[in-house]
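*Asks:* all I have is the shape, not the residue letters:
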């Protein structure tokens, strides 16, 4: 038969330490995994029924989602909700029933023949979830529920664009070699934990990526991830043209007129910020009420409180970058309280206000 290929978002999940469990526990974990994934799809608003049914992999599963499903929804809200579902499982599970996951996200052409699904991109997604640095990052992150790895293409098209609720600084690049794949890059994140510290041999080389990007562009992305940004010098004004590259202590040439002032900036009038802080205080009070009513558990409350702390930290900021951090914190907060209308609705309204919608 002639195989017809279509573009899909490819999601592959594996259970850590599955083979060490007794047979009845393995069967129970497989059932729990399916329920947890479906709940995460439902609560994050990702339409997992729009594509074919999931495919069992023994110690995991892969899911094909149509290209119409927004990748940023899979990367952000779905992963956030998956972590919350795993946290809920951990609170009632024994050590033998522990469920920690490796998740890979990729996209590409997949077809179906008489034996099932086939395609090089599907192979790549399955290779990623089995990649040793992914296993190492999860093993080294005590208390983590899952580790996420995305392909270089996914990182370029989704992560690097700073969508709300997606923080590119949480991902670390590692070299990816697996059977027919050589000297590519995948990006690893451990949700809710510091960016993973990876072995030096895991660092990608300076070779161009295998997804069609130029070597210079690929090298630039790696440099951006590996090198912290130099401090931003505020309060500049004027028009000029810069020749060369200026870093801390560096020298460059500027043609034109540029003015710079030093010292603390004048305090803003603060009216808008005071209103924002008032709304954040209201959200914190609603969170406490929800905890008292047991609408949320203590773990969710702590996670939501941390996002509120971040929002409050940046509430007085006026620059675009800080406002982005503020909005991302609120988006993560909204994902944590999905389904609790008394909190979720004011969070959505506040996000829309900050975005000017």
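*Replies:* Looks like it arrived, so ask away. Remember, it's a predicted structure, so these values are computed and weren't measured experimentally.
*Asks:* can we go C-alpha only for contacts and neighbour counts from here?
*Replies:* Noted.
*Asks:* for residue 9, which non-adjacent residue is spatially closest?
*Replies:* Spatial nearest neighbour of residue 9, chain neighbours left out: residue 107 (4.4 Å); criterion: Cα to Cα, 6 or more residues apart in numbering.
*Asks:* for residue 119, same thing?
*Replies:* Residue 119 sits nearest to residue 110 (Cα to Cα, 6+ apart), 4.8 Å away.
*Asks:* ok, residue 75 next?
*Replies:* Using Cα to Cα, 6+ apart, the closest residue to residue 75 is residue 166 (7.3 Å).
*Asks:* contact partners for the residue nearest to residue 119?
*Replies:* Contacts for residue 110 (Cα atoms under 8 Å, 6 or more residues apart in numbering) come out as 5, 6, 7, 8, 117, 118, 119, 120, 121, 122.
*Asks:* shouldn't it be within a strand?
*Replies:* Yes: under DSSP: H, G, I helix; E, B strand; the rest coil, residue 110 falls within a strand.
*Asks:* try this one side by side with the last:
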């Protein structure tokens, strides 16, 4: 099916969460904040296909979901929730998240989902340029959007995506060479 995919990774999970108790707590908080952000955005959390990645999650939206809702609306809601959580979190339990959003055809088998589109999604998520930009910004949330999804969302118009909130970023990661993507960063707050 042709759908929107979201890949999420907890920044520095292995470096900050050294024991299983802390890992369990941070993972619980991640899923709580995600389900809340989906509810705030009117996205169907329960209807999504989800694959846990240990320090993150792959979310495959139902085909009928408008991909545009997975950009600015979801990012803004998630940023607010992360800020609220992080205000009282320790360094070990602070949630900083990298998120990649892409769309395309997805196949499913007994082990999960796969396709060239899912490979591209994870190349975006793991791209060194994305990691470096988020680290330099020091924000709680960074979202990278594939060029095709961003272009389609902007061409549709409407007020759900604000193009000026995105910065062009060139990605080089494994077999993906010089691919254009679009970066959205949550505002930086100094109350952490």
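*Replies:* The structure has been received and is ready for your questions. These numbers come from a predicted model, not from an experiment.
*Asks:* related to what we said a few turns ago, so what does the residue nearest to residue 119 of structure 1 match up with in structure 2?
*Replies:* Correspondence of residue 110 of structure 1 to structure 2, assessed by TM-score structural alignment: residue 106.
*Asks:* that match and residue 148 of structure 2: what is the separation?
*Replies:* Going from residue 106 of structure 2 to residue 148 of structure 2 by Cα to Cα, to the nearest Å gives 16 Å.
*Asks:* tell me where structure 2 has helices.
*Replies:* 13-16, 20-40, 72-86, 116-126, 128-137, 147-156 (DSSP state H).
*Asks:* most packed of those helices?
*Replies:* Of these, the one with the most neighbours on average (mean count of other Cα atoms under 10 Å) is helix 116-126, at a mean of 21.
*Asks:* kindly name the residues of structure 1 that line up with that one.
*Replies:* Counting by TM-score structural alignment, helix 116-126 of structure 2 sits on residues 120-130 of structure 1.
*Asks:* show me what residue 308 of structure 1 lines up with in structure 2.
*Replies:* Aligned partner of residue 308 of structure 1 by TM-score structural alignment: none.
*Asks:* quick check, residue 308 of structure 1 in contact with residue 331.
*Replies:* No: the criterion here is Cα atoms under 8 Å, and residue 308 of structure 1 misses it with residue 331 at 10.5 Å.
*Asks:* returning to what we had before: the residue nearest to residue 9 of structure 1 touches residue 63, doesn't it?
*Replies:* No: counting by Cα under 8 Å, residue 63 is not a contact partner of residue 107 of structure 1; they are 11.2 Å apart.
*Asks:* ok, back up a step: could you pull up the contacting residues of the residue nearest to residue 75 of structure 1?
*Replies:* Contacts of residue 166 of structure 1 (Cα under 8 Å, 6+ apart): 72, 75, 76, 159, 328.
*Asks:* give me the number of residues near the second one?
*Replies:* For residue 75 of structure 1, the neighbour count with other Cα atoms under 10 Å is 20.
*Asks:* so who does the counterpart of it in structure 2 touch?
*Replies:* Here residue 75 of structure 1 is matched to residue 71 in structure 2, going by TM-score structural alignment. Residues near residue 71 of structure 2 by Cα under 8 Å, 6+ apart: 101, 145, 161.
*Asks:* trace the second one over to structure 1, please.
*Replies:* Read it as residue 145 of structure 2. Using TM-score structural alignment, residue 145 of structure 2 pairs with residue 150 in structure 1.
*Asks:* neighbours around its match, how many?
*Replies:* 27.
*Asks:* give the contact list for it.
*Replies:* Residue 150 of structure 1 neighbours (Cα under 8 Å, 6+ apart): 104, 105, 106, 186, 187, 188.
*Asks:* pretty sure residue 238 of structure 1 sits against residue 255.
*Replies:* No: assessed by Cα under 8 Å, residue 238 of structure 1 is found out of contact with residue 255, at 11.0 Å.
*Asks:* quick check: neighbours shared by those two?
*Replies:* By Cα under 8 Å, 6+ apart, no residue touches both residue 238 of structure 1 and residue 255.
*Asks:* nearest residue to the middle of structure 2?
*Replies:* By Cα atoms, centre = their mean, structure 2 has its centre lying nearest to residue 99, at 1.9 Å.
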